[in-house]
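Undergrad: turn this into a model:
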Amino acid sequence: MSVLTQSWLLPSVLVLLQWSVCEAGMSFTVVEEIQQEKCVNLDMSQRLDDVGLYQDGDVIIGALINIHNLPPTPDLTFTKRTEIKPCTELQERSMRWVQAVVFAVEEINRNPFLLPGIQLGYHIQDSCSRYPYSLRSALSMISGGNHTCSNTRPAKLIIGDSASTQSIILSTTLRPLQIAMISYLASCPCLSNRQKYPNFFRTVPSDAYQARTMAQMVKRFGWTWVGAMVVDNDYGRGAVQVFEEEIKGMEICLAFFHTIYREQLAKDVDRAATTVQASSARVILVFAWYADVEAFLLELVRRNVTDRLFLASEIWSTSGHLLSNPQLYTISKGTLGVALRCAHIPGFDAHLRQLHPSRYPKDALLKALWQNIFTCSLQKNSSTGFQKSLSPCSGTESLKGMNRQFTDTSSLRVTYNVYLAVYAAAHAVHSLLTCTTQNNSDPERKPQCSSLDSITPAQLLQHIEQVNFTTQLGEKFYFQDGGIPPVYDLVNWQRAPDGSLHYVTIGKVEGNQLIINESAIIWPGDSGKVPVSVCTAECPPGTRKAIKKGLPVCCFDCLPCTDGEISNITGAVKCYRCPPEFWSNSFRNECVPRETEFLAFTETMGITLSSVAVSGALMTSTVAVIFLYHRNTPIVKANNSELSFLLLLSLKLCFLCSLVFVGQPSLWSCRLQQAAFGISFVLCISCILVKTIVVLVAFRSARPGSSALIKWFGPGQQRGSVLLCTCVQVIICAMWLSVSPPSPRHNYGIQGSKVILECTVGSVAGFATVLGYIGFLASVCFLLAFFARKLPDNFNEAKFITFSMLIFCAVWIAFVPAYVSSPGRYSVAVEIFAILASSFGLLVCIFVPKCYIILLKPENNTKKFLMGKT
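TA: Coordinates of the predicted model:
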């Protein structure tokens, strides 16, 4: 039944049950007034009070124990009056809790120092783990019973219930009556609210501590994808709620969350098993009663789903019933559980072993237990659920030497909580009655307590809050916000040598301290390794997590780090950029020093460009030698041999200055390369410009009245013009180098894994002025040569100058965008290529035709041919 259904059903049940009890009480009074002429059973629930145990005393302690586990299927036809029928499936474990109440009360009654002169009694009834039964039983106990002929005393407080949902209902119902409850197993964190449940106490820690412990275990073993299967009540839902709060910020997610309800157990178990089978979660959190867990595990076994690890809550982590089921040996091996702390109760084992129906003829529960253990019949009694067709008991049966869950006192957990609850109630009564102990100095003085008339539930409630005593184990006991401080054992289900299953204590929890002996843990499967339970495997170094939209944070993609970024840990959420002088390696998990790169003489490109530059210089020298050897020939004289040799010198410097650009940049090489380039080319263009002017002047001076032009532009003026033009560039370079000179730098932003060692231009304006001045002279030279290209001559030098300037300008116009867009050392190569291309263009266009005539057409090397007269 869902919580929503309970929300509207509970109030009606409470009203009806309270009305029934009240009417029973009034009828009881009426019947007494008519001198009990007739016994009347006002309870229409088939005498459920008989399914319990009663011992009279001066003060009665009520106890609710879930003696039976399976409630009958309710009749929902609504054709007749609804009756609450007895539950079935007697539980040996719960019967041990019943005997813990009996043993504790008998022990207290024998104690001369605790409640001297007062006899405690008990009234134990079955809660059946369902609120109609627990509520009806509780109201029956505090009202003195539902039978008009009963002589039972009302209980002053109630020990129970075992379930959180029932405890919430009982506490809410009994709060106006100020009747105290001391639960031994209800662990819902919600019950710690003292404003809502001021009459509720418990001898079990809150599930908030248990859920926190499980969250710590999940985090410790690296499980980020965990499923949950819980019982559909406040115990299960409250535990999961606390667990989810604890795992916030831990990157741990719930893969699924299923609830099971006992009334529809088969359907819920099938649905939960289907989800577990389909899920990638290998760790399952289980908060449920052991009988529900058994059905769940058996369904998984039927489906052959045996590779899961279960985190068991305290309610089933030490269940002898589950441990003894051979069908669960494989699937439940390796289970990790949080268990209530283990304690020893002196004399309790002997108490259980001496039990026999002949010694307790009125104990119907013991008779039912006897029949279950020895499979024999004592008598037919439908109220206790005895089976038919059983052979009668011989009377010689004995629990001595019997190895059953009922008699197993080696690890008392919940049983010890029940035992503590009885003692807490006894100490509260002792404090309320201001009992005195016997004074050894006065043997005549007997221990005594004040009048029993002073006991009221409200007064007893106040004294329970102040309970503080030392247990027989020497531990201090007190209530902290209605509960006790958290102390747990951590257990692991392991296979014994004989193949059976048992649990081994592998750690403990004290407060917030988690202590685990990991080497003692046996994991599921045969690998012996910690199981992996993740939605997505942790991202390896070199990658980072990328959350998938619409999925939990535990499900993600692993994206490689980008160039220049690394992640050197597993599960990194982001990548970190390497320092400027470092770069990421191929695996993106380490920063390595960048490789320094520059245009070196030893690499292919450097060798090629250097070879071309040297070849150009050698060609220029060869031309110079040819011209020098034939300096007296007409073609050399006609081309102004002085300017020609100066031009050849400047071209040679242009070829050689490109070598300064190759090699590792330094402070002086950076400054020298730009200055040498600028001055060499200006010297070269200046020579060509003067040669062009000389050609124009020479032809103009041949006209009548123009002979004076040659005097104004003689050899001295020619040399002066070249010097003047070159000095302008020298001044520009000097200013550039003095204000903002080029300098070497490490360029980290061009090629990721490499650092480019290059020369900066320093002042962009200075570099632009140098290039602009060269371009200006080249443009003027080109225009003058263009105008002189059609002068009448067999060897028109102006035409060759025009072609050379055309090539020169085209090269350097193309150089600007190529230089700007080329990265790193390629920008240097572009500049060298421009220098060499323009130099070769000048050399070829101006000097190759002359060398052709000198070497291959010597017959044309005459003045008459050059003047065009042949």
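Undergrad: alpha carbons only for contacts and neighbour counts from here, please
TA: OK.
Undergrad: pull the distance from stretch 816-830 to the chain's centre.
TA: 48 Å (C-alpha atoms, centre = their mean, to the nearest Å).
Undergrad: buried ones in it?
TA: A818, Y819, G824, R825, Y826, S827, V828, A829, V830 (16 or more other C-alpha atoms under 10 Å).
Undergrad: which of those fall in helices?
TA: Of the buried residues of stretch 816-830, the ones assigned to helices by DSSP state H are A818, Y819, R825, Y826, S827, V828, A829, V830.
Undergrad: what is the nearest of those residues to C449?
TA: R825 (104.1 Å; C-alpha to C-alpha).
Undergrad: which parts of the stretch 51-200 of the chain are strands?
TA: Remark: strands assigned in the stretch 51-200 of the chain by DSSP state E, counting those that start in this stretch are 52-55, 59-65, 68-70, 88-90, 120-126, 157-159, 180-183, 200-202.
Undergrad: for those strands, which one ends up most surrounded?
TA: Sort those by mean neighbour count, taking mean count of other C-alpha atoms under 10 Å, and strand 200-202 sits at the top with a mean of 30.
Undergrad: identify the residues contacting it?
TA: Strand 200-202 has contacts (C-alpha atoms under 8 Å, 6 or more residues apart in numbering) with 171, 180-187, 191, 194, 421, 479, 482-484.
Undergrad: let's see this one next to it:
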Amino acid sequence: MTLVNNQEQSEPGANCSKPQTVQAIIGHSGSTPTMSFAKIVGNFHIPVISHFATCACLSNRKEYPSFFRTIPNDFYQSRALAQLVRHFGWTWVGALSNKNDYGIDGITTFIKSATEEGVCIEYIEAFESTSQYTEILRIVNIIRSSTSKVIMAFMSHREIKLLVDELYKQNVTGLQWIGSDAWITDDSLADIYGHTLLTGSIGFAVRNAQIPGLGSFLQKVNPSQFPNSIFVKDFWEHVFDCSFTTSKLTKRCNGSENLSDVQNSFTDLTDLRFSNNIYKAVYAVAHAINNLLLCEENKSSSPNACLKLAEIKPWQLLNSLQSVNFTTPGGESVFFDSNGDSPARYELINLQSVDRGKIDVETIGYYDASLPKDQRFSMNNVKVVWREGGDQVPVSVCSTSCPSGTRKAMQKGRPVCCYDCILCPPGEISNKTGTIFESLAFCQSSIMISN
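TA: Got it, this is the predicted structure:
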């Protein structure tokens, strides 16, 4: 509410160059918090541009009329994950999510899409990082007793770390993890006890990028530039093991410390997937403002047609954002559809090694939702590391293919992926191998077949 109200009182007669309210809001990273405030500020026509809130529910223009995002919505990710599962022949999988809008919405769409692809779900469970320990144990026991070897985990890094840590302690192994974008490239995964369990995980993430000038800018960051920033102060004290306040335990920070001598995740610019989304959000607003200020052609006919920066109203910026279309220095096109969504393009990620302090991420394929369905998913020639470092594609089916001379018989009360193979009656034969994707594993008269 502070953002949508003018809280700064100008001096009488002062020439204030700032607008009365914010013209746009960049953030939040989470779907649930974004849903809370985007609905409110939408009533004031203030644009909200998120870099990481992926819940498909946010594409509802009636509920969130001013929402935009520079990350694809989970409708596309969930469908891409379902096609990924089908591609590797996994017809029997477990489904896990966290209990929030991101997890529930994402896993629901995945299950629907997976079912359409002929995939069966053995179990569906949801939990939070704040869930009771008994709830975590219950889910671990479900995984231990299950027969599926592939798990789709639509959750954040907090939940996957908690779960895998417990699986590691209880020696539950041999699982192939499929991850959503909220954890599949998270650096903090390298710090958990069960690091080997996540080696070989695969999942989709937004494409990596380079941001020109960011490296030199970060090396020059200094607390004196941001005297009111609590983050910079805490960050500085942590990196240089010093304190801006008097302390007997640590040395005093003097502000002359140099970040160019530091090697940590802050200065590591090899993985800027989500930083690039923020970069695109900032430049989308800049382009929208610039388009409103470019009015040279109107000066002769209407001198009052040109806006000043402080005069731009949020609703004007909202309309301008809808028509923004530009290309980043890296060649990526940035625009929004009628629902405020960005194009759905992903890289298929493989965690090839997850060790303490380091995570090795390799791109092994691509997904582009703008292409025809049979062309959206593609693999490149990079070698894939499978579960726990293996070199063989795991098998996860409820029932194996029926051999020739047998037919499928559905198991009562179980999904269609689970069946028995029974011998054909005398005088009948089956010369087809039947899987869940084939309906020809049935017996026919041997005379009919010979004819």
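Undergrad: ok, back up a step: and the contacts of strand 200-202 of structure 1, which of them are in helices?
TA: Counting by DSSP H, the contacts of strand 200-202 of structure 1 place S171, A421 in helices.
Undergrad: what helix or strand does the alignment partner in structure 1 of R387 of structure 2 sit in?
TA: Here R387 of structure 2 is matched to P524 in structure 1, going by TM-score structural alignment. For P524 of structure 1, there is no enclosing helix or strand under DSSP states H and E.
Undergrad: so P524 of structure 1 makes contact with D307?
TA: Yes: contact criterion C-alpha atoms under 8 Å: P524 of structure 1 and D307 qualify, at 6.7 Å.
Undergrad: between these two, which one's more packed in?
TA: Taking neighbours as other C-alpha atoms under 10 Å, P524 of structure 1 and D307 compare with P524 leading, 23 against 17.
Undergrad: do you know how far the nearest residue to the more buried one once chain neighbours are set aside is from L9 of structure 1?
TA: Distances taken as C-alpha to C-alpha, 6 or more residues apart in numbering put G334 closest to P524 of structure 1, at 4.7 Å, once the chain neighbours are dropped. To L9 of structure 1, G334 of structure 1 is 41 Å away according to C-alpha to C-alpha, to the nearest Å.
Undergrad: comparing these two, which residue is more hemmed in?
TA: Neighbours per residue (other C-alpha under 10 Å) separate G334 of structure 1 from L9, with G334 holding more: 25 against 11.
Undergrad: let me see the contact set for that one.
TA: L309, F310, N492, W493, Q494, I521, I522, W523, P524 are the contacts of G334 of structure 1 under C-alpha under 8 Å, 6+ apart.
Undergrad: and for G94 of structure 2?
TA: With C-alpha under 8 Å, 6+ apart, G94 of structure 2 has these contacts: I121, E122, Y123, I124, S148, K149, V150, I151, M152.
Undergrad: does it belong to a helix, a strand or coil?
TA: strand (DSSP: H, G, I helix; E, B strand; the rest coil).
Undergrad: that one pairs with which position in structure 1?
TA: By TM-score structural alignment, G94 of structure 2 lines up with G227.
Undergrad: so which residue is dead centre in structure 2?
TA: Centroid-nearest residue in structure 2, with C-alpha atoms, centre = their mean: D181, separated by 2.6 Å.
Undergrad: for A288 of structure 1, see how far away the aligned partner of that residue in structure 1 is.
TA: Matched to structure 1 by TM-score structural alignment, D181 of structure 2 sits across from E314. Plainly put, E314 of structure 1 is 9 Å away from A288 of structure 1 if you go by C-alpha to C-alpha.
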